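> Please work out how this folds:
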Amino acid sequence: MSGLAGVTAGQSSICTCGLGNGLNYRGYDIADLALKADFEEVAYLLLVGELPNKKELKLFQDKIIEARQLPAAVKEVLRAIPASAHPMDVMKTATSAYGCVFPEAEDFSDQMDKITKLLGAFPSFLVYWHHWHVNGKEIDLISEEQTMAGFIVERLKEKKPFDVEVKAMNAMLTLYAEHEFNASTFANRITASTLSDIYSCMTTGIGTLKGHLHGGANEVAIKFVLQFDNVEHALAEVDKLFAKKEKIMGFGHRVYRELDPRSPIGFELAKELKELETSDPKLFDIAKAIRDKVKAEKGLPDNIDFFGGLIYHYMQIERLYYTPLFIMSRAAGWAAHAFEQRANNRIIRPSSEYTGPEPRAFVALADR
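Reported below is the predicted structural model:
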């Protein structure tokens, strides 16, 4: 079947989506996790199978914080990557370099240790490379912010984040952390099924996530919203797109037909962020008007990427960094799937439907 639509490709105990009960990680509703837990609790849940107690969370979080300090070899690689490089390639290359410095054991006995450190290192890859090439300096990777969400915002912008920014970033990390057998996760599981190391699984996921049909939708969605001066201008342009039967990025979903359960959370976060002094509240009104029109006239619900792009924009985050932030989040889900695949493994090797020529005789070069 084209695109494997409707094909069940394996079993997993990690996540449910599109089964009539919303989106759940290990049985917990996404709204509860996004708004009531720190991302570190959610990452632990995905990796271990249960929410951590206070002691378990402290140990997990301490190891993540410690891993923010990058080894000299990785810093050297990040400095050598040119400023013109795509940030996704920066993340992929730094992940490979990190794996060279801290290789995983052949029997995967240290897989939890390795992914915990990598969760701490991911934000530092982007932060370090950004400040070296954009601001021409070596950024200090020490921060008073204990959570990954706070660290990302504070170190990128080099100023104490507003509480609402940390809340929004934390929720976004959770909302994007896992989504069953999506393209990057399935690709990651294929790599895991060969019994390759965790870094190879992560770089597989990163390479797949880089594709415009997977990880970059929120970048395109906010770019669309930013081109309009007011609501009337936006709605007129949407009518033109309807007439030409063109798609609007951020609407519809391969799995969710009626509602992306992450979208109402994203909507409320964007609504809160628009009140910041640095925000343009008009953009929220434009986005809301577009959402309502597309839903009313085409029956298409918005997905998390539509208001997700506005959330990052309100936090003044560089647009090309939206998908690297996705990595920092989804890596927890990728690793959980890699662990699961390798624990009960059979190499993933589907068949294809052949559409080429029938068997034919070889013709010697002189007779062609």
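
> C-alpha from now on. contacts and neighbour counts both.
OK.

> Quick check: buried residues in stretch 294-303?
Counting neighbours by 16 or more other C-alpha atoms under 10 Å, one finds that the buried residues in stretch 294-303 are 294-295, 300-303.

> And this one, please, so the two structures can be compared:
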Amino acid sequence: MFPPVNQEDQDDQACEVHFTRQDRYRDRPRLEDVVAAETGLGLVDGAAGRLVLRGYDLDDLADWSFEAVLALLWTGLTPTAMTEADIRRELGAARGHVFLRAERLLPVTDGLAPVEAMRFLLSSLTDAERIPHHILAVAAAPVFAAAIARRAAGQSPVAPDASLGQSADFLHMLHGELPGEDRARALDSYLVTVADHGLNASTFAARVIASTRAGLFSSVVGGLCALKGPLHGGAPGPVLDMLDAIGTEANIRPWIAATLARGERLMGFGHRIYRVRDPRADVLKGVVGTLRDSAARIAFAEAVEAEALAQLAEKKPLRPLETNVEFYTALVLEALGFPRDSFTNVFAVGRMAGWTAHVLEQEAQGRLIRPQSRYVGPMPERATAAG
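You can find the predicted model right below:
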């Protein structure tokens, strides 16, 4: 697939345009800058450091509930219009429904990594489910993630409370007690921040699968499989490993200098798309400031951030490397008590909003995603000789 050309170039010169566009991208075999879908859901503007969801800047959504952002993303895509209250009520009921399945299947996940256990449990959702599939997928994710984390800690799963919002119930199912309002609000902000981020690898995977009419559950499982990769959703945990390795304030400067001298990456800095600020990092930095019980850890992390940015600017002045979402994600999720090996699953709980919206949008468009490839292998000898 290639970017569109002017309409006047698409008539009598169709063949010429075809070859011209192929030549233009001959040295770029990947999909950078190639438009692969049209969407009304989100805009990622890396040059401006801006993330827009359905006409709202992320900064304006930071105080919204997760359910309110779901209502925004699902607008016009569900069979009936749904308000924030509708979604909260239906998610609560669906969490109770799926918990029974989690209890039954959890023993089968023993020995699996948390994200592999999540993949298995999500795969148990079938196309015959009577609850609307977009509701069930979003409701199931925190139930499964909390149950997996508790079983790894040798604890029994906690049944959901349908009267709670998604974020408060997620923390309740993880810790076995009702969270404070500040902690529930902090998790809400995190889930909103990661709800959608354009045509990233996992969302693109989900849309490709949806375009085959495989169904929503198959699509979001495919999204999770892409999120599992360390180049996409597996990075927040290593940010904490980095902070642990640095250890003390006195060690910050020499540790960072030695790491950069070895040509190694500092976890939580730089982004493939954003060339200036990552707006998600800005939102989560504000969230971190509300978690007072982790003040010492956060102050240490902020000192690491300041020194890292200073050394990166000095070492690579022509390449902007700012703090990215991974850095403050790690601090927020650690402060909320999530085990670091469960961070990818928590990411999936938030991104399930975007996956389901993109799947619904792709299904409505009804067109199979079938890009072309450029063959670079050998040709049969006979064909070569004949030519």
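
> before we move on, back to that, and which of the buried residues of stretch 294-303 of structure 1 is nearest Leu118 of structure 1?
Asn303 (28.4 Å; C-alpha to C-alpha).

> In structure 2, what residue corresponds to Phe60 of structure 1?
In structure 2, Phe60 of structure 1 lines up with Ile87, judged by TM-score structural alignment.

> Point me to the helix or strand that includes the counterpart of Thr204 of structure 1 in structure 2.
Aligning on TM-score structural alignment places Thr204 of structure 1 opposite Gly222 in structure 2. According to DSSP states H and E, Gly222 of structure 2 maps onto helix 216-227.

> For that helix, which helices and strands make contact with it?
Under the contact criterion of 3 or more C-alpha pairs under 8 Å, 6 or more residues apart in numbering; DSSP states H and E, helix 216-227 of structure 2 touches helix 114-123, helix 133-152, helix 201-211, helix 343-365.

> Average offset of it relative to structure 1?
In the superposition with structure 1, the average deviation recorded for helix 216-227 of structure 2 is 0.4 Å (mean C-alpha distance after the TM-score superposition for structure 1).

> quick one: contacts of that helix?
119, 122-123, 125-127, 133-134, 137, 201-210, 232-234, 344, 348, 352, 355-356, 359-360 (C-alpha atoms under 8 Å, 6 or more residues apart in numbering).

> hang on, the earlier thing: can you tell me which of the buried residues of stretch 294-303 of structure 1 is nearest Asn170 of structure 1?
Nearest to Asn170 of structure 1 among these, counting by C-alpha to C-alpha, is Asn303 at 18.3 Å.

> Return the residue of structure 2 aligned against that closest one.
By TM-score structural alignment, Asn303 of structure 1 lines up with Asn324 in structure 2.

> is it true that that match touches Leu284?
No: Asn324 of structure 2 is beyond contact range of Leu284, at 10.0 Å (criterion: C-alpha atoms under 8 Å).

> related to what we said a few turns ago, switch the helices and strands packed on helix 216-227 of structure 2 over to a markdown table; also include distance to Arg374 of structure 2 and mean neighbour count.
Below are these laid out as a markdown table (distance: least, C-alpha to C-alpha, whole Å; neighbours: other C-alpha atoms under 10 Å):
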| stretch | distance to Arg374 of structure 2 | mean neighbour count |
| --- | --- | --- |
| helix 114-123 | 33 | 21 |
| helix 133-152 | 36 | 24 |
| helix 201-211 | 19 | 25 |
| helix 343-365 | 25 | 25 |
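
> Reformat those helices as CSV; add distance to Leu260 of structure 2.
As requested, those are exported to CSV (distance: least, C-alpha to C-alpha, whole Å):
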stretch, distance to Leu260 of structure 2
helix 114-123, 31
helix 133-152, 34
helix 201-211, 28
helix 343-365, 26
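
> how about these, which one is nearest Leu191 of structure 2?
Comparing these against Leu191 of structure 2 with C-alpha to C-alpha, the closest turns out to be helix 343-365 (4.3 Å).

> residues of the following helix or strand past the closest one that come out buried?
Using DSSP H and E, the next helix or strand after helix 343-365 of structure 2 towards the C-terminus is helix 381-386. By neighbour count with 16+ other C-alpha under 10 Å, helix 381-386 of structure 2 contains no buried residues.

> Equivalent analysis for stretch 331-340 of structure 2, please.
Neighbour-count burial for stretch 331-340 of structure 2 flags 331-336, 338-340 (criterion: 16+ other C-alpha under 10 Å).
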